[in-house]
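Engineer: no sequence on this one, just coordinates:
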């Protein structure tokens, strides 16, 4: 800045102008950082939601398989009770 004004002294106006520019840049950086933080948070939320939904789906599938196994077991038990065996005593 010294070269810009030919080595002369700076006025209050010059300092105020420089200060305003610094504040503007600081605000711009803050906004950019805030936006990046928000985008990162959204990305993480989406990843967590996706993982949760996948785990939920896997649990539902496992529950369905367990129910199916139980139905098959009940069918087999019912069938075994109705079918006479060759080894029953008379």
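Structural biologist: Yes, it's here. None of the values given here were measured: they were computed from a predicted structure.
Engineer: make it CA atoms for all contacts and neighbour counts henceforth
Structural biologist: Noted.
Engineer: And the helix or strand hosting residue 34, how far out from the chain middle?
Structural biologist: Taking DSSP states H and E as the definition, residue 34 sits inside helix 12-82. A distance of 2 Å separates the centroid of the chain from that of helix 12-82, by Cα atoms, centre = their mean, to the nearest Å.
Engineer: also this one, for the comparison:
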């Protein structure tokens, strides 16, 4: 570890900087996962809405056809 640091000691400031970088990465990963989750949720919502609209339209057409045949 000391060799990686050019032969000198790591300071508390070095550890704080490393911890900050790590926390920033963790925060970004969480944010990225949340964005993916929200995008998936929206896609599912859109697909469900489209299916419901299609089903509604089919039912409406069926009823209209039945009324025309009366």
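Structural biologist: Noted; the coordinates are in hand. Since we're looking at a predicted model, the values are computed, not measured.
Engineer: Can you calculate the TM-score here?
Structural biologist: Scored against TM-score structural alignment, normalised by the length of the second structure, the superposed chains reach a TM-score of 0.86; 70 aligned residues with a Cα RMSD of 1.5 Å.
Engineer: From residue 35 of the first structure, how far off is residue 29 of the first structure?
Structural biologist: As for residue 29 of the first structure, its distance to residue 35 of the first structure is 10 Å (criterion: Cα to Cα, to the nearest Å).
Engineer: Counting neighbours, what do you get for residue 66 of the second structure?
Structural biologist: The local packing count at residue 66 of the second structure equals 10, with neighbours defined by other Cα atoms under 10 Å.
Engineer: With residue 10 of the second structure instead?
Structural biologist: One way to gauge burial is a neighbour count; for residue 10 of the second structure, by other Cα under 10 Å, it gives 13.
Engineer: Quick check: closest non-adjacent residue to it.
Structural biologist: The shortest distance from residue 10 of the second structure to any residue other than its chain neighbours is 7.4 Å, reached at residue 2 (Cα to Cα, 6 or more residues apart in numbering).
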